[in-house]
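Colleague: here you go, sequence then predicted model.
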Amino acid sequence: MTDEMNGAVAVVTGGGTGIGAAVVRRLAARGVRCVVNYAHSRDEAEALAAEVDGIAVRADIAEDTECRTLAAAAMAAFGRVDLLVNNAGRTKFAAHEDLEALSADDFVDLYRLNAIAPFQMIRACAPAMRANGIGAVVNVASVAGVFGNGSSVAYAASKGALVTMTKSLARVLAPAIRVNAVAPGYVGTGWFEKRLGEEGFAALNAKMAAATPMRMAAVAEDIAGPIVSLLDPATRAVTGEVMLVDAGAHLDVGLSRRPGRDL
């Protein structure tokens, strides 16, 4: 049986590292040609693009003109865009109870990349994605946007906006383009390891694993699998869905008391 994804083209924002890089590798294994977007991780993005025979494109997707340039680069290189993964994001750490810890500028900064940029990317890619019958978007949200927890109120609010936008755009872009989201919980990526060191990172993973029903600390590949599944035409009946990918941590009714609640 022919894989319907073979020959498709995907744009993955923040694709050079972490979850984005894991998605690119999984898609490439399915015969998808990938546009690896980056803002800062040039070396990693270019190495990954060479590994999967894709292209790396620098773009600050908080800027609408650069979103359009990124989509145009994908079309120039491959002649089509079918799939979009809005993975790029950022946070600011601030205790939820400290109402003085965040400024209006903090909210605007997080909203620009976590909510507005995905909208701009969808808008930039939508004309091309309508053309080939398998258009699909996956937004990388967070459990913070579902439960109001996470690294800060501003982060939770921005990811909550992304969750709501996923549903709004799934409605208006159907039937040509499906729009879904994944909402990861803790993901043990190199971001944590660089900041905590090897021992601290191992201790954090053990703590997080103990706090989930699946007794595991997710890694980037654990999030990439569900993302690629939602992009697959085999899930053509699924749109407007927000998939929690947190090793079952959301099943804990004492969520506010769960270890790692501020990650």
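Modeller: Received it, and whenever you're ready, just let me know what you need.
Colleague: could you use CA atoms for every contact and neighbour count after this?
Modeller: OK.
Colleague: which residues does residue 75 contact?
Modeller: Listed by CA atoms under 8 Å, 6 or more residues apart in numbering, the contact set of residue 75 reads residue 81.
Colleague: 10 Å - rerun?
Modeller: Residues in contact with residue 75, defined by CA atoms under 10 Å, 6 or more residues apart in numbering, are 9, 35, 69, 81, 125, 128.
Colleague: then residue 195?
Modeller: Contact analysis of residue 195 by CA under 10 Å, 6+ apart lists residue 201.
Colleague: for it, which three-state class applies?
Modeller: At residue 195 the chain is in helix, as set by DSSP: H, G, I helix; E, B strand; the rest coil.
Colleague: repeat that for residue 36.
Modeller: Taking three-state DSSP, the label given to residue 36 is strand.
Colleague: what is the neighbour count of it?
Modeller: 30 (other CA atoms under 10 Å).
Colleague: considering the contacts of residue 75, which possesses the most neighbours?
Modeller: Neighbour counts for the contacts of residue 75 peak at residue 35, which has 30 neighbours (criterion: other CA under 10 Å).
Colleague: strands of the chain, start to end?
Modeller: For the chain, the strands defined by DSSP state E cover 9-12, 33-38, 55-58, 83-86, 135-140, 177-184, 242-245.
Colleague: now distance to residue 212 too, for those strands, in CSV please.
Modeller: Shown next, in CSV, are the strands of the chain (distance: least, CA to CA, whole Å):
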stretch, distance to residue 212
strand 9-12, 29
strand 33-38, 32
strand 55-58, 36
strand 83-86, 26
strand 135-140, 20
strand 177-184, 13
strand 242-245, 11
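Colleague: here comes the other one, which I'd like you to weigh against the first:
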Amino acid sequence: MDDLEGRVALVTGSATGLGRSIAIKLAERGADVIINYSRSSVEAEEAADQCRTAGAKVVVVQANVADQEGCQALVDAAGPWGKLDILANNAGITRHARDHADLNALTKDDFLDIYEVNVVGSYLMLQAAKVLLEAAYKQTGRASTVLNTSSIAGVKGIGSSVAYAASKGALNTMTLSLARALAPAIRVNAICPGFIGTRWFKDTMDEDAFEKTLRGIEAATPLAVASGPDDIAETALFFLSDASRHVTGELLLVDAGLHLGKARS
């Protein structure tokens, strides 16, 4: 399926996890891809190789989206194409403080660091990319598309920390504001995943604890599954393709029904 052939996509935080899966699936459907990483250079090159194997032209850029110059460097990488059709704001961070009642678990700097990447970084990326996103619209008559990776945490107030949940709630409202403001040239949507079995979780626990977490998620979701990055990326591609050409300002929970809870037996 090459429905995205000729399009240029920028995926932040795409060396590993969900971002990598999104980038590879974009490449498999014909898009050229800009891969972004902040520290994981080896993983970024691996992701780039997989995209090239799929036939994509690929540029790899090290940049921190919390930094205005970093965002501009990412957008400048799309300069040779003269346009940007797709922006996936996927980069994100957290601080693990799962006891939300422990108000000493987070500092002011924790909040600011998380907001700087999860909220401000997404805004700065759009700020830097706006001209090229609009250029794609002018060339094709087709709205460019922006997808923000949010979280069930921003809808339910749960997750790794209060600061993380609050940042994703802010990202959700920003998605709505910008979807209205940037239409018709740019569509802006967000996905709100629940659990994703990536190193985001794995790095905080040993293998036994991770397996126990997987079983717990399967038991807690109506669909009885623990999602992996490819599962969520499939939904991301809906928003990044023409299948959602009449959709903007949507926040979609992609959590195997976790937000519903299990039915009582």
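Modeller: Noted; the coordinates are in hand. What you see is a predicted model; the values in this text were computed from it and never measured.
Colleague: give me the TM-score for these two chains.
Modeller: Superposed pair, TM-score by TM-score structural alignment, normalised by the length of the first structure: 0.92. Supporting alignment: 252 aligned residues with a CA RMSD of 1.6 Å.
Colleague: from the chain's centre, how far out does stretch 7-24 of the first structure sit?
Modeller: 9 Å (CA atoms, centre = their mean, to the nearest Å).
Colleague: report the buried residues of it.
Modeller: Going by neighbour count (16 or more other CA atoms under 10 Å), the buried part of stretch 7-24 of the first structure is 8-24.
Colleague: equivalent analysis for stretch 77-92 of the first structure, please.
Modeller: 78, 80-89, 91-92.
Colleague: quick one: map residue 215 of the second structure onto the first structure.
Modeller: In the first structure, residue 215 of the second structure lines up with residue 206, judged by TM-score structural alignment.
Colleague: what do you get for residue 156 of the second structure?
Modeller: Taking TM-score structural alignment as the criterion, the aligned counterpart of residue 156 of the second structure in the first structure is residue 147.
Colleague: what about its match, how many neighbours?
Modeller: Residue 147 of the first structure has 13 neighbouring residues, counting by other CA under 10 Å.
Colleague: and for residue 193 of the first structure?
Modeller: Neighbour count for residue 193 of the first structure, taken as other CA under 10 Å: 15.
Colleague: now do residue 194 of the second structure
Modeller: Using other CA under 10 Å, residue 194 of the second structure is surrounded by 24 other residues.
Colleague: circling back: max pairwise distance over the contacts of residue 75 of the first structure: which two?
Modeller: Using CA to CA, the pair of the contacts of residue 75 of the first structure lying farthest apart is 9 and 69, separated by 16.0 Å.
Colleague: so stretch 107-120 of the first structure aligns onto which residues of the second structure?
Modeller: Going by TM-score structural alignment: stretch 107-120 of the first structure matches residues 111-124.
Colleague: now stretch 81-90 of the first structure
Modeller: With TM-score structural alignment as the criterion, stretch 81-90 of the first structure aligns to 84-93.
Colleague: mind listing what the counterpart of residue 65 of the first structure in the second structure touches?
Modeller: Alignment note: residue 65 of the first structure maps to residue 69 in the second structure; criterion TM-score structural alignment. Counting by CA under 10 Å, 6+ apart, residue 69 of the second structure touches 63, 75, 124, 128.
Colleague: residue 71 of the second structure now?
Modeller: 12, 63-65, 121-129.
Colleague: same thing but at 6 Å, please
Modeller: 65, 125 (CA atoms under 6 Å, 6 or more residues apart in numbering).
Colleague: report the separation between it and residue 179 of the second structure.
Modeller: Distance of residue 71 of the second structure to residue 179 of the second structure, computed by CA to CA, to the nearest Å: 20 Å.
Colleague: residue 117 of the second structure versus the closest residue to residue 91 of the second structure other than its chain neighbours, what's the distance?
Modeller: Nearest non-adjacent residue to residue 91 of the second structure, counting by CA to CA, 6 or more residues apart in numbering: residue 13, 4.2 Å away. From residue 13 of the second structure across to residue 117 of the second structure, the span is 11 Å (CA to CA).
Colleague: and for residue 179 of the second structure?
Modeller: In this structure, residue 179 of the second structure and residue 117 of the second structure are 20 Å apart, going by CA to CA.
Colleague: do the same with residue 142 of the second structure
Modeller: Following CA to CA, the distance that separates residue 142 of the second structure from residue 117 of the second structure is 29 Å.
Colleague: which position in the second structure aligns with residue 216 of the first structure?
Modeller: For residue 216 of the first structure, the residue aligned by TM-score structural alignment is residue 225.
Colleague: please enumerate the helices of the stretch 51-200 of the first structure.
Modeller: Applying DSSP state H, counting those that start in this stretch to the stretch 51-200 of the first structure gives helices spanning 64-78, 104-111, 117-129, 144-147, 153-173, 190-210.
Colleague: can you redo the ones you listed as TSV with distance to residue 181 of the first structure?
Modeller: Formatted as TSV, the helices of the stretch 51-200 of the first structure follow (distance: least, CA to CA, whole Å):
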stretch	distance to residue 181 of the first structure
helix 64-78	20
helix 104-111	17
helix 117-129	11
helix 144-147	11
helix 153-173	7
helix 190-210	22
